[in-house]
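Asks: Fold the stuff below for me.
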Amino acid sequence: MKTLPEDFIQYTQELMGDELFQQLKQGITEGEAPTSIRINPFKCKEGEDAAGEPIPWCPSTGRYLSTRPNFTFDPWLHAGKYYVQEASSMFVDLVIRQLVHKPVMMLDLCAAPGGKSTAVRAALPEGSLLFSNEPMRTRSQILAENIQKFGHPDMIVTNSYPRDYKKSKLQFDVILTDVPCSGEGMFRKDDGAISEWSLQNVDNCWHLQREIVSDIWNCLKPGGLLIYSTCTFNAHEDEENIAWICEELGADAIALNDIDEAWNITGNLIGTDIPVYRFLPGKTRGEGIFLAVLRKEGEPEMEKEDKKKKKDKNKDKGKNRGNKGKCLQVPTDWLKSSDYETIAEDDNFYAIPSRWKAIYEDAARNLKVIHAGIKLGTSKGKDIIPDQSLALSTELNTEVFPQVELSYEDAIRYLRKEAVNLPADTPKGYVLVTYQQMPLGWEKNIGNRANNLYPQEWKIKSSHVPEEPCVISKK
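Replies: Next comes the predicted model:
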């Protein structure tokens, strides 16, 4: 039985009332967190689905599972076919699908490990560009890994602070601020969140959240949307901050449509009519989050067509930028589409969609970009080693590479970065290895053996051997 902090009990009971608080307390101390995943729609064939019960606010891709498998040993997870995500967090899918109906430029400001970013990217209209940012360096590497596994090319990953974005003067139609918080919504699944909680920490977070929103506010276009979320329950970090944003920065809170009462989402707890959405363990089938959507005051700017960019769309295609003296060129048939420009940075080559190349260059000048578009490969001598990002990209042209389908046992060996033998008739050179037709990565076949090119930092570190294959199967 979990023991909740006395200060938390006193404040939250007063905020929620006895009945709702007892429901929450029971959910935290006695309830079990449901297991849920979100399918990657860009890597599932039409009509293909995963086992599980649809999550009502994310029915097309969200699934509750009846048991919690050892996901680490499912090759599909590493291939990016699905993402393990807490169900309440998938509510952003509903927000985007209801409110965003044309291509936009969006920023997920505090994005690691990538659950909301990949959910948002799946829901955004095609043609949108998503910046996915994480200020903490170590966490930003995890974010970049998950974004690459997701495989969508229209994403830029940065490791910058809100103030860096403020200085960049980049402008966004939508900004998601899943701000650092006191973590009350994590109490059920993380005892550390309970031990670290204090009234002082709530106060610290309350101030930090306002600072973050203030720093990023000028990057939101007039008429743009701010999605504010926390994983905490108290009104200081939630309703009070929403009211502050509306009054001090100039915004209107937006009510969402088609919210089913059966979902048991809790509204505003401090007596105002500002629409907010609070997921409470014990009441809602998920963990604790809070979310509100605000529209910045002002009229949206008229869409302006960049005629010069359109005219020069195919200019200099395939040339190496920013790396004078390089004579290597990435083969033009590695990708399904030709609507990319190849950027060379040191020994690395990236494919940047032509339509947002100028935005990428602006971002690269002002922010710490750690991934963008598709990393094609790295030059070594007269060779270009294809990159893991390319293997997992939805834009990979699989027809130009030899492929070897791995058994489950060999797939796990490959993901542990162990030696995997290829069939004797496998062509020499770079080979794409797959599991159930899903690309996992590269091997270089040198004849008598093959070198495993799976990224060292991504490998499965556990030596556990599953008794049977762990795969989230079809219905």
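
Asks: C-alpha from now on. contacts and neighbour counts both.
Replies: Will do.

Asks: Where do the helices of the stretch 201-350 of the chain begin and end?
Replies: Taking DSSP state H, counting those that start in this stretch, the helices of the stretch 201-350 of the chain run over residues 239-244, 307-311.

Asks: For residue 287, find the nearest of those helices.
Replies: Shortest distance between residue 287 and these, using CA to CA, is found for helix 239-244: 18.6 Å.

Asks: Tell me which other helices or strands the closest one touches.
Replies: For helix 239-244, the packing partners by 3 or more CA pairs under 8 Å, 6 or more residues apart in numbering; DSSP states H and E come out as helix 199-217.

Asks: Please generate a structure for the following sequence too, so the two can be compared:
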Amino acid sequence: MPQLPAAFITSVEQVTGFRKEPFLAVHASGEQVTSVRFNPAKKALLEGEWLQQQQQGPLQQVPWCNEAYYLPQRPMFTFDPLLHGGVYYVQEASSMFLQHMLKNTVGTQTAGLKVLDLCAAPGGKSTLLASYFTDGLLVTNEVIKSRSGILVENMTKWGAANVVVTNNDPKDFTALEGYFDVIVVDAPCSGSGLFRRDAAAIEEWSIDNVALCNQRQQRILADILPALKPGGWLIYATCSYSAEEDEQIMDWLMQSFNLHNKAVDVPVEWNVVATQAPQSGATGYRFFPDRVKGEGFFIAAFQQQDGTEFHGRKKMLPPAGKTETKMAAEWVTPGIPLYYFAQQEHVLAIAEQWQEEVALLQKQLYLRKAGVNIGAVKGKDLVPSHELALSLIHHPNLQKITLGPDDALQYLRRKEFAVNIAGKGWTMAVYQGITLGWMKLLPNRVNNYYPTEWRILKD
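Replies: From the prediction side, this is the model:
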């Protein structure tokens, strides 16, 4: 890997927890750490034992995150159908510390909470939040339009029905004053925490960029903090070692807003470094790759002490027609309290308790995805959506065909393959108990409906 900039080393020598020689050694070692976090809802559906099949033995768990494991080597994830089915997410281990912060701030009583992941693409923290707040509403946002597409894809694969994906600038949330119970800001940063795994981050780093990021982080936080309700939690994170983006931002937050900083219990054996901001004494947590099995990361938690609860007028989300609702309901697990609404020819579903919230968000923001798209009404038929296939709400008795590894990959490449089974019509392609998408059985062939833009391009 390229040599670390001398200006960078000088700039972080006084940072709490920095040890020059071990830090340089671990970056020179070429070591790569691979970790995955499982989707609890889909892991339970597996017919095969993924961990044993892939790795031939027990794996080391990431200590601060449930359902997360280190892999002894990095497999070719692209060719694992379970990744495409949303069974797990390949995520950097240090950033999974978000779960520990949530347990020690928000707690485990999450029913009815409204959560915003502001800088969300590609979706690592959002998938973690979706699994943590299963009975809340998650709004996951990405300001860059091109990156919001991969966020939609990853949230669709995760399958949660209580997710809204937006594509907005932080200042667009000003109309939602006092609305969110939790806001996660994994802020754009200078990226020094990624030096070990991303040589481009080394080339792009500079003192000027650190200063620019500090200003950008302040703007983002100033724009979004009014949307946090009294008593709500702000979780701030970066993948930077620089005090300008970490401790100085903590000081700025404490000086500029009425916030209470929260220190959390962290077992000593985790080797996570607690650091205090010099002026306010606020505590944050920094991860060094020479101390932990993970990359560079920083995280801190704050609780809003003032502000007002959201009092904006809410509206009903216009319901889908009775006929369309009846058609859509036949594709969904019975008994789930869902609200069906129309978007052009499509019928979508969201938990009943969130339909007014979706109507409000639709008025204030640009929505890329809301709930689950059940399908498009074509005359007297409903053409099921790919979102429905990957969701956790599709009807358990829909027609399915179980594919082996080779056919599953052909399906994911959107190529032809033979199916020797009687039947016709819409059929779910399933691999090891996990749904991958739709195909349609015809008398002489199988039509593959895997989304063209998501297909595997490699052979």
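
Asks: Highest mean neighbour count out of the helices of the stretch 201-350 of the first structure?
Replies: Mean neighbours per residue, mean count of other CA atoms under 10 Å, is largest over the helices of the stretch 201-350 of the first structure for helix 239-244, with a mean of 19.

Asks: mind listing what the counterpart of residue 5 of the first structure in the second structure touches?
Replies: Matched by TM-score structural alignment, residue 5 of the first structure corresponds to residue 5 in the second structure. For residue 5 of the second structure, the contact set (CA atoms under 8 Å, 6 or more residues apart in numbering) comprises residue 202.

Asks: which position in the first structure aligns with residue 425 of the second structure?
Replies: Using TM-score structural alignment, the equivalent of residue 425 of the second structure in the first structure is residue 429.

Asks: Let me fix that, I meant to ask about residue 347 of the second structure.
Replies: In the first structure, residue 347 of the second structure lines up with residue 349, judged by TM-score structural alignment.

Asks: That match reaches residue 377, doesn't it?
Replies: Yes - the criterion here is CA atoms under 8 Å, and residue 349 of the first structure meets it with residue 377 at 5.5 Å.

Asks: Between the two, point out the one with more neighbours.
Replies: Comparing residue 349 of the first structure with residue 377 by other CA atoms under 10 Å, the one with more neighbours is residue 349, at 25 against 21.

Asks: how about the strands in the stretch 51-200 of the second structure?
Replies: Ranges of strands in the stretch 51-200 of the second structure, per DSSP state E, counting those that start in this stretch, are 68-71, 88-90, 114-117, 137-141, 163-166, 180-186.

Asks: Quickly note the distance from the match of residue 5 of the first structure to residue 444 of the second structure.
Replies: Computed with CA to CA, to the nearest Å, the distance linking residue 5 of the second structure and residue 444 of the second structure is 62 Å.

Asks: Then residue 250 of the second structure?
Replies: As judged by CA to CA, residue 250 of the second structure and residue 444 of the second structure stand 64 Å apart.

Asks: what's the counterpart of residue 78 of the second structure in the first structure?
Replies: Under the alignment by TM-score structural alignment, residue 78 of the second structure pairs with residue 72 in the first structure.

Asks: Perfect, that will be all.
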